[in-house]
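Sequence below, structure please.
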Amino acid sequence: MTGQIDVVGDDVTLRALTWGDWDDRDAPVAVCLHGFPDTAHGWRKVAPQLADAGWRVVAPFMRGYAPSSLSAEGSYHVGALMDDALRVLDAAGPTGRDVIIGHDWGAIAATGLAAMPGSPFDKAVIMSVPPSAAFRQRSDMARLAAQLPRQLRRSWYILFFQLPWLPEQSAARVVPKLWRDWSPGYDGAEDVRLVLDAIGAPERWRAALGYYRATVRNSRPPARYAELHRHWLSAPVLPTLYLHGTDDGCASSDYTEWVRQVLPTGSTAHVIDGGGHFLQLDQPAATAERILDFIGSGR
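Purely as a prediction, here's the structure:
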């Protein structure tokens, strides 16, 4: 059963899609966070499989992505994304067995939630964007440096988004290009339409760019998010599953071997054969299977 809830806060109001039996308040919650350029609809193929296994699944439209609101404080810092996920869990009703699942920017927020002391989540699933701690291992610096030129070419859009004026005019061109480049062979036409519905308007696109600008420019988050924000660069302490697609055009699946070295006991990492960046959409069966193998049944 698919539904929706609204999570009302002082800074943002989040609209979230839900799957599963929400009358069963003892069923554990899987909070699923999407990334860029995507929406909560990006979970539409994996979420029903989690729901069939007994999970209550909730996927918010991230702040700035319609129908969620813009941030009243203009904050698109990782700490703010972490706070939003915690509020979604509170609204769903935590059970002590709940999991956080994040892709792309959602993966960055999920990493922070998996690294923070006293996290209310039991396990974490991080997809397609490695924890930054994986890139701070001195023994592998030379091998990581060898990846840098290729990664810089792939990450052109991050630098482009720092420019004045021009990026604000680019939504209709950048979104389809990234879907083509990042999940080659997957027909993302429906997803591109959903993304442009969510962030195609100028103020919405500016909010989506705000995620990159707040991070690259290292701006200070509002005080309410500062404590959470300081954890996003740390390695996870929760048992964590890391997933990456072999055909990801955004970041190489080779990074998975470095991720394994910073994950705590009880964690695992897998490369999904044939998966692009949006592996929850282009390889949903394999992705859901790996997730359920890790988080188990919700019953």
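
For the rest of this, base every contact and every neighbour count on C-alpha atoms.
Will do.

Correct me if wrong, but Ile5 is in a strand.
Yes: according to DSSP: H, G, I helix; E, B strand; the rest coil, Ile5 belongs to a strand.

Just list the residues touching it, thanks.
15-18 (C-alpha atoms under 8 Å, 6 or more residues apart in numbering).

out of those residues, which is most surrounded?
When neighbours are counted by other C-alpha atoms under 10 Å, Thr18 leads the contacts of Ile5 with 26 neighbours.

Gln261: neighbouring residues, count only.
12.

Could you double-check that it sits in contact with Ala133?
No: assessed by C-alpha atoms under 8 Å, Gln261 is found out of contact with Ala133, at 9.5 Å.

List the buried residues in stretch 142-155.
Buried positions in stretch 142-155, judged by neighbour count with 16 or more other C-alpha atoms under 10 Å: 144, 154.

same check, this time on stretch 230-243
Applying 16+ other C-alpha under 10 Å to stretch 230-243 flags 231-243 as buried.

Any chance of TSV for those, columns secondary structure and distance to Asp98?
Compiled in TSV, the buried residues of stretch 230-243 are given as follows (DSSP: H, G, I helix; E, B strand; the rest coil; distance: C-alpha to C-alpha, whole Å):
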residue	secondary structure	distance to Asp98
His231	coil	20
Trp232	coil	20
Leu233	coil	22
Ser234	coil	21
Ala235	coil	20
Pro236	coil	16
Val237	coil	15
Leu238	coil	12
Pro239	coil	12
Thr240	strand	13
Leu241	strand	14
Tyr242	strand	17
Leu243	strand	19
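
One more, please, to line up against the first structure:
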Amino acid sequence: MPSVRTATLDIAYEASGPEGGPVVVLLHGFPDDVRTWDGVAPKLARAGCRVLVPWLRGYGPTRFLDPATPRSGQQAALGADLLAFLDALDIRQASLAGYDWGGRAACIVAALWPQRVRALVSIGGYNIQDIAAAARPASAMAEYRYWYQWYFHTERGRFGLAQNRREICRLLWQLWSPNWRFDDPTFARTATSWDNPDFIDVVIQSYRHRYGAAPGDPALAPIEQRLALQPPITVPTIALEGAADGVAPPPQADPDAHRFTGPYRRRLVPVAGHFLPREAPDAVIDALLELGAAST
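Sure thing, here's the model as predicted:
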């Protein structure tokens, strides 16, 4: 398993496809890991892409280099990690695809450093958080679906995630992708990534920071300031949304279209839920190839 060292992390990743091929980076979300892309990466590699699939901070074999580095899961950290990953591997430009936390990282790099992004497949639409507006309550049903976020705001929730992480994460899989019938071995292959020693701290900080309930890493403040402006995404983009997403059901009308000022298309994927790369891998592959990810 290869890894690459940045200023903050030793990032483990999987690589496939020809070394000289156009680069595609696939980014997983919470609670998940690189296995979410097992139905996507091999076909892209056969199409001639150089496919890189990293474990995010706090997951799997990715590790912090310094015990003093804040174990932050804030959005600026995810975007900075992705940019540093590209820099460390001397990748000048890549196509990006991601969902949830990984989709957030991909959207951030596409918005703030568009010259580094050839094309974007953003699962879930515009994934950059509007932290300034986070205090406004959502609908009762949305607040109900976000129960785990409020749970993680409490110390009981921190202890609960530490003690029952597999039980909680399995429940989220079931709730968020109600039509997906995964088996025990599939779950077990990913669950080992949540044994990372920093998983709990990174997750808890992520869900508290996005509501202003936890401080961010001071080193990331300049990025957060830029993200607070809700920057547009100018690179060619296809947004995919699972029509059966149990945590964030997509509306028929596109609420994010004004955030994408370059070539842009949105597609609702029937039956699929939140874990769309696992449930409908061909939708991701088709979108990347349509955007020219395999073209030299």
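
Quick check: the farthest pair among the buried residues of stretch 230-243 of structure 1?
Greatest spatial distance in these: His231 and Leu243, 20.9 Å, computed using C-alpha to C-alpha.

which residues does Pro149 of structure 1 contact?
Residues near Pro149 of structure 1 by C-alpha under 8 Å, 6+ apart: none.

hang on, the earlier thing: out of the contacts of Ile5 of structure 1, which are inside strands?
When the contacts of Ile5 of structure 1 are checked against strands (DSSP state E), the matches are 15-18.

could I get these as a markdown table with distance to Lys123 of structure 1?
Shown next, in a markdown table, are those (distance: C-alpha to C-alpha, whole Å):
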| residue | distance to Lys123 of structure 1 |
| --- | --- |
| Arg15 | 24 |
| Ala16 | 21 |
| Leu17 | 21 |
| Thr18 | 19 |
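
And the buried residues of stretch 230-243 of structure 1, which is closest to Lys45 of structure 1?
Of all the buried residues of stretch 230-243 of structure 1, Lys45 of structure 1 sits closest to Leu243, with 16.3 Å by C-alpha to C-alpha.

Which position in structure 2 pairs with the closest one?
Residue pairing (TM-score structural alignment): Leu243 of structure 1 is matched to Leu240 of structure 2.

I'd like to know how far the residue mapped onto Gly35 of structure 1 from structure 2 sits from Pro255 of structure 2.
In structure 2, Gly35 of structure 1 lines up with Gly29, judged by TM-score structural alignment. Relative to Pro255 of structure 2, Gly29 of structure 2 is positioned 21 Å away (C-alpha to C-alpha, to the nearest Å).

higher neighbour count, these two?
Neighbours per residue, other C-alpha under 10 Å: of Gly29 of structure 2 and Pro255, the larger number sits with Gly29, 20 against 11.

thought that one was touching Tyr99?
Yes: using C-alpha under 8 Å, Gly29 of structure 2 makes contact with Tyr99 at a distance of 5.7 Å.

Do a quick rundown of the strands in the stretch 1-150 of structure 1.
Ranges of strands in the stretch 1-150 of structure 1, per DSSP state E, counting those that start in this stretch, are 2-8, 13-19, 29-33, 56-60, 99-103, 123-127.

With distance to Cys250 of structure 1 as new columns, can the ones you listed be given to me in TSV?
Below are the strands of the stretch 1-150 of structure 1 laid out as TSV (distance: least, C-alpha to C-alpha, whole Å):
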stretch	distance to Cys250 of structure 1
strand 2-8	30
strand 13-19	26
strand 29-33	18
strand 56-60	23
strand 99-103	12
strand 123-127	12
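
To Pro48 of structure 1, which of those strands lies closest?
Closest approach to Pro48 of structure 1 among those is made by strand 13-19 (6.3 Å; C-alpha to C-alpha).
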